[in-house]
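Undergrad: Show me how the following folds:
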Amino acid sequence: MSPPIARISLSDLLASEPSACASALEACRTHGFFYLDLTATTIGSSLLSASERLLQISHQVFDHDLEYKTKHDLVKGVSLFGYKRAGTVKSTDPNLRPDTTEFFNIAKDHVHGVATSRSYPPEITENKELFQSFTKDAHEVGMLILSVLATQLNISPHSFTSKNIFSKPSGDHCRLTHKYAHVSDKHAIGLPSHTDFGSITILFNWLGGLQIQSHDPAKAGEWAYVQPVENCAIINLGDAMVTFTNGMLKSAKHRVVPAPGEQGEVDRFSVVYFVRPHNEAVMETCEEFRHLGEGGKVAGKFEPEGEGVLTAGEWMRQRAVQLGS
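TA: Alright, predicted model coming up:
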């Protein structure tokens, strides 16, 4: 069963077309997911082309043996950038199943010189201009969506974009992912149920397996596939937007499971860009939303450890430790 998530045209959002902008807000107040049709726009064409080239790089970099890849391991609890091998167990999975997905996280700050880079495989470093172009365009699309949401909520169009400034040190990154085919173990998990840390996630994938969990009380706990759609990216909100809007906007739980049918016998690759608040941004509810949800916990809102309000850099480190990756 496919979820009733909207398909929204990037061209229409760029033109501030009223029904498209309203649909984007509705999607983010309900499912937290929507398809973004990238056709008929220069930036959309650039992203589609770059995602295909990054897919080819993914095939190359993941084809190396584990010893080669683990030379670039990320350091858990310290940084999310680098290589994460398959087999991680996340606290968000009630069955504590090791995942079957490996990935490389490539920091926006590293490819754009905002911060000193760590080591990455040559397949990544030798294609620096491609990663620069992809991250810049993806971030720009993310800022457009955040501006549309703010405008639709009748607040300053800069309310959210001012917390996600591209030129400042942040957790923004491109992720190349590879999930092994599930030929024998049909109960294995690609990635367990989770919500994303940041503001906006922009996903390019070519194979099924992604599922989202319904926010509809009548369908509580039910999962539905989000199928890849040609020329579309899949957009979803992260927990930062839940925090900034005090639960007005949603970050849906999602997971990756064995793809249905013959797709399950094929390795799954995806290319992702994560927009996250810059490190110095304060992780607190915007003033316009502080009256919402008073006296109770907001569903999907991350509760930090300790007293006081965290910066985004501190908040992301807590999330990374909590979730195990």
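
Undergrad: Please make it C-alpha for all contacts and neighbour counts, starting now.
TA: OK.

Undergrad: Chain neighbours aside, what residue packs nearest to the spatially most central residue of the chain?
TA: By CA atoms, centre = their mean, the chain has its centre lying nearest to T201, at 3.0 Å. Among residues not flanking T201 along the chain, F274 sits closest, at 4.7 Å (CA to CA, 6 or more residues apart in numbering).

Undergrad: Would you do the same for the sequence below? I want to compare the two.
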Amino acid sequence: MVSQKLFDALPSFPDVLTADVPKFSLSRLSSGDSAYAHKVFETCCTTGFFLLEMGDDMVKEIDAMFDISNNVFDLEIEEKIRYAQNASKGKFTGWKDVGIMKTDSGAPDRCEFYAFAQDEILGITSLPHPDAIQSHRSAISSFLRHAHSIITRILSILDTGLGLQCGTLASLVSQERTSATLLRLIRYAPQPLLDRRTSLLRHTDLGAITFLCSVLGGLQILTPGSDPTDETAWRYIRPEPNCAIINIGDALVEWSGGILRSNMHRVTYAPGAQADCTRYSIAYLVRGNNDVSMKRLHSEKIPSAADDGDVEMDVLCGDWQINKSKALTAGADCARSRGGRDLRPVLKVS
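TA: Take a look at the predicted model:
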């Protein structure tokens, strides 16, 4: 989902079954076309994923992030180990080697991460990182600011669709307050021809919204309403030049009372000749501010917890995310798509 020159350097995406994922234009979203914006809202309620075509400035920044990512992963193993993650002690930033996590079958994962907190790059907190990152803090900070401005535009569209005051959702993921928002650099090495399988287990994103950039195929989403054990129900998302993938996370499902949809997805080997190439991706995982409530928001379009017979979730986002991460790690939180409730009461163009 970056510049055409990076796509031209790799084998083309083959003719395989792909997910029905709409593509929207950022420039048109910013034009004030309410009917077009409403289509984005509908997509966030049904599929939970869409492609977003961006302008040249953002594409250049994403290309620069891939250069930084390559430099990080090319570091000597001894250097990476100095910045290793330690999930058992709650440290989810830094380097994660292949095989630390498990896939759905219990087999070791096949992805390498380097993650750093948005708070670190923007100066809210401070943690050490290798020079391959420290020397590019300005470029990374610019990318985060630019990507967040795009996310804010999308959230304003969701505000309108949910009957919320403009700026409501953006206020829950502010870059000016502490959060668990991450920028994750990811590398997937080519898999053995006779042992190709899932690289990253099926899951939903526990945050609010994700901004993902990649060039090679490999990301698959589950067809809504399907059984995740049915392999025929998984569909590749076809990467396109100058586009990012946007997807809704679990926090937005909670805040919207289940109207928005967080759809299950996974990463497997790339299709066709792309399977022989190393796959890189950049994931901006936008999560709620630690001090905001996970209670569902109030509007004429969002049903109350009492109307649904639910108990109001009275917990802060920071605590909710920690507990959810622990439950997922322990296998106590079954991976499933969330949200996408009956849309007839809310899908009305104003």
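
Undergrad: about what we covered before: quick check, the residue nearest to the centre of the first structure in a strand?
TA: Yes - the assignment for T201 of the first structure is a strand, going by DSSP: H, G, I helix; E, B strand; the rest coil.

Undergrad: can you tell me which residues contact it?
TA: 142, 234-238, 272-275 (CA atoms under 8 Å, 6 or more residues apart in numbering).

Undergrad: Columns secondary structure and distance to K186 of the first structure on top of those, output as JSON lines?
TA: Listed next are these as JSON lines, based on DSSP: H, G, I helix; E, B strand; the rest coil; distance: CA to CA, whole Å:
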{"residue": "G142", "secondary structure": "helix", "distance to K186 of the first structure": "35"}
{"residue": "I234", "secondary structure": "strand", "distance to K186 of the first structure": "25"}
{"residue": "I235", "secondary structure": "strand", "distance to K186 of the first structure": "27"}
{"residue": "N236", "secondary structure": "strand", "distance to K186 of the first structure": "27"}
{"residue": "L237", "secondary structure": "strand", "distance to K186 of the first structure": "29"}
{"residue": "G238", "secondary structure": "coil", "distance to K186 of the first structure": "28"}
{"residue": "V272", "secondary structure": "strand", "distance to K186 of the first structure": "25"}
{"residue": "Y273", "secondary structure": "strand", "distance to K186 of the first structure": "28"}
{"residue": "F274", "secondary structure": "strand", "distance to K186 of the first structure": "29"}
{"residue": "V275", "secondary structure": "strand", "distance to K186 of the first structure": "32"}
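
Undergrad: Quick check: nearest residue in space to the alignment partner in the second structure of R85 of the first structure, chain neighbours excluded?
TA: In the second structure, R85 of the first structure lines up with D97, judged by TM-score structural alignment. Excluding the flanking residues, the one nearest D97 of the second structure by CA to CA, 6+ apart is E112, at 5.0 Å.

Undergrad: Y180 of the first structure too?
TA: D267 (4.9 Å).

Undergrad: Verify the stated contact: the one you found with H178.
TA: Yes - counting by CA atoms under 8 Å, H178 is a contact partner of D267 of the first structure at 7.0 Å.

Undergrad: The two: which has the busier surroundings?
TA: Between D267 of the first structure and H178, H178 has the larger neighbour count (other CA atoms under 10 Å), namely 25 against 16.

Undergrad: So the more buried one belongs to a strand, correct?
TA: Yes - according to three-state DSSP, H178 of the first structure belongs to a strand.

Undergrad: Could you tell me which residues make contact with the equivalent of it over in the second structure?
TA: Counting by TM-score structural alignment, H178 of the first structure corresponds to R187 in the second structure. Under the criterion of CA under 8 Å, 6+ apart, the neighbours of R187 of the second structure are 73, 111-113, 278-281.

Undergrad: Contact partners for the residue nearest to Y180 of the first structure?
TA: 178-181.

Undergrad: Wait, Y236 of the second structure touches L222, no?
TA: No - applying CA under 8 Å as the test, Y236 of the second structure and L222 come out as separate, 9.1 Å apart.

Undergrad: From K71 of the first structure, how far out is Y120 of the first structure?
TA: Between Y120 of the first structure and K71 of the first structure the computed distance is 9 Å (CA to CA, to the nearest Å).

Undergrad: Noted, bye for now.
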